[in-house]
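> can't give you the sequence, but here's the structure:
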């Protein structure tokens, strides 16, 4: 694996852990696709640093479990804005 990829993977993991960010927000922040972030966190990071990988996975799993709630809130705000 190239050095710049390893650096990005570790930087992305630190960002996710520190900010508890979603994959979508992280991808936007780093200017890469959601697929790249997902691959970095699920395939590359465990090979580079398993300890950090576990920490990042906990946050991503939590975000995944809460996404239906965030989606509902976004829809509610959308229609509240349209009506008002």
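That came through fine. For clarity, every value in this text was computed on a predicted model and none was experimentally measured.
> going forward, measure contacts and count neighbours with C-alpha atoms only.
Noted.
> Run through who's touching stretch 76-84.
Applying C-alpha atoms under 8 Å, 6 or more residues apart in numbering, stretch 76-84 turns out to have no external contacts.
> Next: stretch 27-34.
The set of residues external to stretch 27-34 that reach it, using C-alpha under 8 Å, 6+ apart, is 12, 23-24, 36-37.
> Name the single longest helix found in this protein.
Taking DSSP state H as the criterion, the chain has its longest helix at helix 50-83.
> Would you format the contacts of stretch 27-34 as a markdown table with distance to residue 72 included?
Formatted as a markdown table, the entries for the contacts of stretch 27-34 read as follows, by distance: C-alpha to C-alpha, whole Å:
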| residue | distance to residue 72 |
| --- | --- |
| 12 | 27 |
| 23 | 18 |
| 24 | 17 |
| 36 | 26 |
| 37 | 24 |
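> Presented hereafter is structure B, for comparison with structure A:
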């Protein structure tokens, strides 16, 4: 794995853990695709740092469990703005 990819993987992992970020928000911040973020923090990070990978997995699992709530809030906001 190239050095710049390793740096990006570790930086993404730290960002996701510190901010409890979603894959989508991390992709937006680092201007890369969601697929790249996902591959970085699931496959590549496992090779580099399995412990850090588990921490990221915990955050992503939590985000996945809560996504229906975020979706509902987004819809609520959308219709609230529409009626104002």
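Noted; the coordinates are in hand. Here the structure is a predicted model, which is why all the values come from computation and not from measurement.
> quick one: TM-score?
The pair, once superposed, lands on a TM-score of 0.98 when counted by TM-score structural alignment, normalised by the length of structure 1; 84 aligned residues with a C-alpha RMSD of 0.4 Å.
> before we move on, the earlier item: quick one: the longest helix of structure 1 to structure 2 mean distance?
Using mean C-alpha distance after the TM-score superposition for structure 1, helix 50-83 of structure 1 ends up 0.4 Å from its aligned counterpart in structure 2, as a mean over the superposed pairs.
> what do you get for stretch 6-14 of structure 1?
Once the two structures are superposed, the average separation between stretch 6-14 of structure 1 and the matching residues of structure 2 is 0.2 Å (mean C-alpha distance after the TM-score superposition for structure 1).
> which residues touch the one residue sitting closest to the centre of structure 1?
Residue closest to the average C-alpha location in structure 1 (C-alpha atoms, centre = their mean): residue 23, at 2.4 Å. For residue 23 of structure 1, the contacting residues are 34, 37-38, 60, taking C-alpha under 8 Å, 6+ apart as the criterion.
> Let's see if you can find the most crowded of those.
Top of the contacts of residue 23 of structure 1 by neighbour number is residue 37, holding 23 neighbours under the definition other C-alpha atoms under 10 Å.
> Let me know whether that residue touches residue 26 as I believe.
Yes - under the criterion of C-alpha atoms under 8 Å, residue 37 of structure 1 lies in contact with residue 26, with a separation of 7.5 Å.
> Tell me if I'm right that residue 20 of structure 1 and residue 61 touch.
No - with contact defined as C-alpha under 8 Å, residue 20 of structure 1 does not count as touching residue 61 (10.7 Å).
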